[in-house]
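A.B. asks: Got a predicted model here, sequence first, then my questions.
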Amino acid sequence: MIQSLVFDKDGVILDLVGTWFPVVEKLVDYTMMRVPATSRDTVTRSRLLASIGVDEASGNIDPMGLFAMGSFTDIRAAWQTLMPPGSIDLQNDESYRVEAKRLVRELVHGNTVPKGDVVTPLKTLAESGFQLAVLTNDSEDSARRSLDELGIESLFHPIIGADSGHGGKPEPHGLLHCLSVHGTDPSRALMIGDTGADFGAATNARVADFICIADDPLYRPHQDVKVDNVISRLVDLPDLLARQGYMPRS
């Protein structure tokens, strides 16, 4: 019997584009301001976005790209490869890091966009006896703030970020830590996510199964993700678990 449900945050509970794309656009604009004027013909806004899996012209987002899968540390590392020699060190320049954090706080918190109705299904799952946790490649503090804005932080324990001391996905350590807190064997747990990093964590931790949030099965992050395990929103999760025999039908 399944006991634990571990959720990714962005693209699963939160609308990834609605919540984070305005932030990334501002970070790109700020990063461009820090690029020497003589290099702005080669280091362009389009190239910065493309390096993290965002096509500026079409607006398409690669579900396997860094915008969808990575942390801001990963994004800065990708952008650093485009910086001209001798220019700003995005990972270590204190003024850049401080301003980037300010932009995130200013633009995200208070503007969290849920991915549809997430409150109803999550409360249903908690009331059905499942233990819920969040595992994100965002920071733990940012995750807690966003979940609190939606009024659902108290449903999850633990809430683990990339900076919580267990590494990031697709490594399994954060997921295994969540299950350890629950006292749950991996064979009695499901990972619910939308990216290759989520699927990788589920595979590496050897949990019972992976539930994918995607608008279409074609967008699932790996061909090994079962088509029958693809749902477009969390509101569909209780019914899916009921069909699979993991909870009573409503």
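C.D. replies: Nice, thanks for sending it over.

A.B. asks: Please make it C-alpha for all contacts and neighbour counts, starting now.
C.D. replies: Noted.

A.B. asks: Which parts of the protein are strands?
C.D. replies: Assigned by DSSP state E, the strands in the chain fall at 4-7, 131-135, 159-160, 189-193, 209-213, 230-231.

A.B. asks: Tabulate those (TSV), appending mean neighbour count.
C.D. replies: Output for those, formatted as TSV (neighbours: other Cα atoms under 10 Å):
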stretch	mean neighbour count
strand 4-7	24
strand 131-135	25
strand 159-160	27
strand 189-193	26
strand 209-213	26
strand 230-231	22
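
A.B. asks: Please compare the first structure with the one that follows:
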Amino acid sequence: MMDAAIFDKDGTLFDFRATWGGWTARAIDHLAGHGADRALLARRLGYDVAAGVFAKNSPVIASTTPELVDIMHGFVPRMDKGQLLDSLSELSAAAPQAPAAPLRPVFEALKARGLKLGLATNDTEAPARAHLAGAGVLDLFDFVAGCDSGWGGKPAPGQLLAFANRVGVDPARSVMVGDSLHDLHAGRDAGMKRAAVLTGIAEAGELAPHADVVLPDISHLAAWIDEQRRS
């Protein structure tokens, strides 16, 4: 039986390349105005600006915003860490999001099945809420946690366990839905089922050993949950 689902945001609800490629390019341009070397910063972020392609090990893919600040601050000489965190959070909140599937119908279908819904992101909470609101789905979520919400970030399971506690659902009757190993490891350590989606950077062969199912995108989740409930 499945009673709750908690989702990653970037690469899961929103297509990672379409959304965060543009954000990374804009962040590099913005920070160049504060003394950063564009080429050096792009290499540090694992992003080819000309091709619009992320390296597999790009820290943008799964790092928390404070972790990105730690990685970047030495390359932005005119900003301290606090200024850099504020700047990245503002850029994140304003980043145009490219939904990975029609989000309102997906989440309405899950709510119609009686599921509690949560979000666990390594972004900070304010941009996460702004992105959900912009997509017209914030009202469908019972829980939203960012890396600054008090439960840490993934791959640790704190956000997921806080969600299960908040909505009163056994983690074993919940599923973590994400596009990265950070998501799947958090789900495993929280005692949840794990559903991987292919709207991020990681490929099926990388995700499959750590997931109960690999789906093309979140629009396929309701059918999988129906199968779990019948079994």
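C.D. replies: Cool, got the structure. Source: prediction; values computed, not measured.

A.B. asks: And the TM-score between them?
C.D. replies: After superposition, the two chains reach a TM-score (TM-score structural alignment, normalised by the length of the second structure) of 0.87; 230 aligned residues with a Cα RMSD of 2.6 Å.

A.B. asks: of the strands of the first structure, which approaches residue 96 of the first structure most closely?
C.D. replies: Residue 96 of the first structure lies closest to strand 159-160 among these, at 25.4 Å (Cα to Cα).

A.B. asks: about what we covered before: mind putting the strands of the first structure in CSV, distance to residue 78 of the first structure included?
C.D. replies: Converted to CSV, the strands of the first structure look like this (distance: least, Cα to Cα, whole Å):
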stretch, distance to residue 78 of the first structure
strand 4-7, 26
strand 131-135, 23
strand 159-160, 24
strand 189-193, 23
strand 209-213, 26
strand 230-231, 30
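
A.B. asks: Can you get me a residue count around residue 15 of the first structure?
C.D. replies: Residue 15 of the first structure has 17 neighbouring residues, counting by other Cα atoms under 10 Å.

A.B. asks: surely it meets residue 118?
C.D. replies: No. Using Cα atoms under 8 Å, residue 15 of the first structure is not in contact with residue 118, being 10.5 Å away.

A.B. asks: before we move on, the earlier item: quick one: which of the strands of the first structure is nearest residue 224 of the first structure?
C.D. replies: If you check each of these against residue 224 of the first structure by Cα to Cα, strand 209-213 wins as the nearest, at 10.0 Å.

A.B. asks: Can you give the contact residues for that closest one?
C.D. replies: 11-12, 189-194, 199, 202, 220, 225, 229-234 (Cα atoms under 8 Å, 6 or more residues apart in numbering).

A.B. asks: now stretch 161-176 of the first structure
C.D. replies: Applying Cα under 8 Å, 6+ apart, the set of residues contacting stretch 161-176 of the first structure from outside is 6, 71, 135-141, 143, 160, 177, 186, 196-202, 204-205.

A.B. asks: What separation is there between the closest residue to residue 18 of the second structure other than its chain neighbours and residue 14 of the second structure?
C.D. replies: Spatial nearest neighbour of residue 18 of the second structure, chain neighbours left out: residue 98 (6.1 Å); criterion: Cα to Cα, 6 or more residues apart in numbering. Separation of residue 98 of the second structure from residue 14 of the second structure (Cα to Cα, to the nearest Å): 5 Å.

A.B. asks: neighbour-wise, which of these two wins?
C.D. replies: residue 14 (26 against 17).

A.B. asks: For the more buried one, list the residues it contacts.
C.D. replies: Here residue 14 of the second structure is in contact with 97-101, 199 (Cα under 8 Å, 6+ apart).

A.B. asks: rerun at 6 Å
C.D. replies: By Cα atoms under 6 Å, 6 or more residues apart in numbering, the contact list for residue 14 of the second structure reads 98-100.

A.B. asks: Closest to residue 19 of the second structure out of those?
C.D. replies: Nearest member of those to residue 19 of the second structure, counting by Cα to Cα, is residue 98, at 5.5 Å.
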